[in-house]
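A.B. asks: this one's structure only:
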C-alpha cells in the first residue's frame, strides 16, 4: 500500500507541471514560430515589402529538424510543432544535440570553435549546455504570445541573473565603473556574432533550401547598437537578403555564444579606423565587392551603428547566377556575381542606433585602462538606478570614499518603508552595486535612500508593469 501511495503522490506532483507546460506550449515561441513572421512581415518593415510573398506561402514558419527527438523522420506535409520535437518521452530532459538540430547557428559556433578561437566560449569550456541558461518557461511558454524572443519578457536568460553574474558580485575596475550603467556585458565580452549573408531568396521560394554567400557563417564582427527599452549599448548583428534584384538588410540585438572572460580593450571600440572613416566621410563600409578577386570582403571587428545608419552603413550585394535547383553545398564562388551597392529597404527591430553623443565618444582617442588599479571614489555618491523605469529588476549603485556604516532603504511616495537592503552594515570603500528585484512592487514611483554617518542622499525610481 505504501508503494502505491508514493507513486500516486509522485504523479500528482509531476502531472500538473506537464499539463501546464502543454497548455502554454501553443502560445510559446516554439509553438508559434512567430519570430520569423514578425521579422519578415511588411507591417514591421520586413523583407515581405520587396517579395510580396506572404509568410503563409512559405515553409519558414514550420521549420523543423529532419527527425523527431525519438529518431522518427518528420513528414513535412503533416508537420506541426509539438512536444515530440524535443522530447523522446514527455517530461524527459532534451540533450543539447536536440537543441542544435534546429538552432544551427549555435551548432556552427561549436564546430568552428575547434579551429577558430573567436568562437570559443567560457560557458561551453565549463561544460555548460543550453538548458543551464535557458529556462522551461522560455521553451514551453507562459501563456503570452510573444512576437519575438527579443520582446521584453520573452526570455529569462541574462548575464546579471542572481545565480549567474549579479551586478553586486562584479569586481570594481575602470571598465565596469565607467560602462556598467550604459553598456550590456555582451558589447564587451561577446567575441563575434554570426550571420548568413545575402540569402538568395529565389532558392528558398523554389526549393525550400537556404543558399547564402560564402561558407557559413559570416563572423569576425559585432555591431554596437542600443537595446530598445533600456537604451544600453549591446552587441548586434545584421542579416542581408536579395530577391529579383531587390536588396535588403536588417539590424537586431544579438549575443553570440562566443563569450570571453576578458572584455574588449578601449581601442577595440574607440577611435578605430571605422569610426575615423565615419567621422570624415559619413560612411561605414560593411561589405565590399572586390572586382579583381570577384568576391565579397566583410568588415571585421566592432561596427558601430550611427544615428544615420540607413545611409551610413554601406552594403555591396551579390547574386547567384546558377540554377535554383543546384545543390546549396558546397559553396561555389564562381556562380556569384556583383549585384549592386546599397539596400532598397532596411529594417531595425528591438534596437535603436547609437546617439550622436555616443558616436562622438567613440571618436575619442582614449588611453587604455588595462593596467590601472581600481580607483577609490573621491566622494560619497548615490547613482541613479539602472535601468529606470524597470521591470522586473534594477541596479542601485553607490560610492564610498572610505569604510563606513551603510543603511539603504526603499520607500513609497507616502514615505512608508517597503524594503530594507542594508541596515547599518559596514562596507569597505569602493563602488558598490545592489541588484533589486521589484517582483512585489506595484507600478509606481519609489524613493531609495542611502544613509551613512557622513552622508545622506535620496533618488526616485519607477516600476512599470
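C.D. replies: Everything's here; your move. Predicted model, so just to flag it, every value in this text is computed and none were measured.

A.B. asks: only C-alpha atoms from now on, for both contacts and neighbour counts.
C.D. replies: Noted.

A.B. asks: and the longest helix for the chain?
C.D. replies: Longest helix in the chain, counting residues (DSSP state H): helix 2-25.

A.B. asks: what's the spacing between the nearest residue to residue 232 once chain neighbours are set aside and residue 368?
C.D. replies: Counting by C-alpha to C-alpha, 6 or more residues apart in numbering, residue 232 lies nearest to residue 182, which is 4.6 Å off, once chain neighbours are set aside. For residue 182, the distance to residue 368 (C-alpha to C-alpha, to the nearest Å) stands at 19 Å.

A.B. asks: more neighbours, those two?
C.D. replies: Here residue 182 and residue 368 are compared on neighbour count by other C-alpha atoms under 10 Å; more neighbours surround residue 182, at 15 against 12.

A.B. asks: my guess is residue 192 contacts residue 258. True?
C.D. replies: Yes - in this structure, residue 192 is within contact of residue 258 by C-alpha atoms under 8 Å, at 6.3 Å.

A.B. asks: then this one, side by side with the first:
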C-alpha cells in the first residue's frame, strides 16, 4: 500500500455516508472552527476510543472492552502464569508495550483501517466495512499460522476443507459476538468458556446429534477424542521467541525455525465443556529467557504452565494422516507428544500433557475393507 493510500479519505466513497456526515471531530476530536493546521489538530485522537465514539451509537457493541482482541487478556494470563508478582510488573513496565501491545486492535482497526500490527492505513478510503475484509484484518494479523494452514499455503499440506470446498470466510464460524466480547462472561484466554465456534454447532454438521453422537463414529472414540485429533493435518509448531531492542531502540524478536507436524497429548484444560482425554497440542514459542533482554529470570514460574497447549488447528480434513488407518494412530509414537519431543528446559512444564510410551494406545486389528 502506497503512503498516500493509507491516509487518503475518498470524498466520493465516504463523505456522503452516515459516518461521513458526522464529520471528523465527532470521532477524532480536534478543533473544527479554525483554519490553522496546528490548532485544528490539537487534542485530536488518531485512534478513537470505542467507549467515547463507537459505543455512543453502536450500543450493541459496548462489550468491546471484554474482547480478547481489545484487552489482550490472553497474553496477560500466559505471562502471569509464569512470572512472579515482581517480575510481572517488570515485564509490563516496558517489554509488553514494546513487543506485545501492538497485537491489540480496536473497532477502527477492523472496520476502517488495517491493524497497526500489519502496517496500518485506511482499508478503502475511510469507508466503514460492516464485515471487515478478511485478507487485510483477520489473516493480516493471524497470518503465519492460521492463514497459511487454512488456505493451504504450507508446501505439500492441503487447505482446510472449510476453505477448499466451502470457501468459508472467518466470520462464518467466528461471530460478531465473539469478536466484540459479547459472550456473557470475561474470557481469560482463547479457550475459556464453551467452545465457540464448536464442531457440533446447530446447523453446522448435520450428522452431529443433540446427544453428542456422530454418524459413523463409535462412542468409544467420540467420548475421549477431540474432533481435531482425527480431522487435522500437519500444523505449525514455533520455538524459542526472544525479544529485544536494536542499537537504535527498535523492538524486534528472534525465533527458532518452526516445525510442521501433528502432536496428540493429554488435554491440559479438561472440563465439562471440553471433556476429551486426547487433544491436539501446539507448541508456543515461550522459553525461560524470552524476556531476558529486560532482566534476569523474569519468568521464574516457567514450569507452572505447559508450552504444549490445547489447540484447534485451522486445517480440518475429512481424515488427517494420523486417521487414514487405525494404526496410523494406535501404536504410532510419532503422532503422540512424548518426552523425546521436549526441549530440556520444558520437560517439567509439560508433565501434564506428555504421554508416556507405555500409555500410547496399542495397535489394533484393522477392520476389513468394505466392498464397493
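C.D. replies: Sure thing, it's come through. Computed from a predicted structure; not experimentally measured.

A.B. asks: so what's residue 315 of the second structure closest to, chain neighbours aside?
C.D. replies: Sequence neighbours aside, residue 160 is the residue nearest to residue 315 of the second structure in space, at 3.9 Å (criterion: C-alpha to C-alpha, 6+ apart).

A.B. asks: sorry, back to before: residues of the longest helix of the first structure that come out buried?
C.D. replies: 21, 22, 24, 25 (16 or more other C-alpha atoms under 10 Å).

A.B. asks: cool, stretch 258-276 of the second structure as well?
C.D. replies: 262, 263, 264, 265, 266, 267, 268, 269, 274, 276.

A.B. asks: can you pull out the strands in the stretch 351-465 of the first structure?
C.D. replies: Ranges of strands in the stretch 351-465 of the first structure, per DSSP state E, counting those that start in this stretch, are 351-352, 381-382, 393-400, 404-412, 417-427, 430-437, 444-452, 455-463.

A.B. asks: the last one - contacts with which helices or strands?
C.D. replies: So that's strand 455-463 of the first structure. On a contact count with 3 or more C-alpha pairs under 8 Å, 6 or more residues apart in numbering; DSSP states H and E, strand 455-463 of the first structure meets strand 381-382, strand 444-452.

A.B. asks: for residue 41 of the first structure, find the nearest of these.
C.D. replies: strand 444-452 (35.2 Å; C-alpha to C-alpha).

A.B. asks: buried residues, the closest one. List them.
C.D. replies: 446, 447, 448, 449, 450, 451, 452.

A.B. asks: quick one, that strand and strand 417-427 angle?
C.D. replies: Per axes from the mean of the first three to the mean of the last three C-alpha atoms, to 10 degrees, the angle that strand 444-452 of the first structure makes with strand 417-427 is 30 degrees.

A.B. asks: packing partners for strand 444-452 of the first structure?
C.D. replies: The helices and strands touching strand 444-452 of the first structure, judged by 3+ C-alpha pairs under 8 Å, 6+ apart, are strand 404-412, strand 455-463.

A.B. asks: if we can go back for a sec, okay, the buried residues of stretch 258-276 of the second structure in TSV with distance to residue 332 of the second structure and secondary structure next?
C.D. replies: Below are these laid out as TSV (distance: C-alpha to C-alpha, whole Å; DSSP: H, G, I helix; E, B strand; the rest coil):
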residue	distance to residue 332 of the second structure	secondary structure
262	12	coil
263	11	coil
264	11	strand
265	13	strand
266	16	strand
267	19	coil
268	21	coil
269	24	coil
274	25	coil
276	20	coil
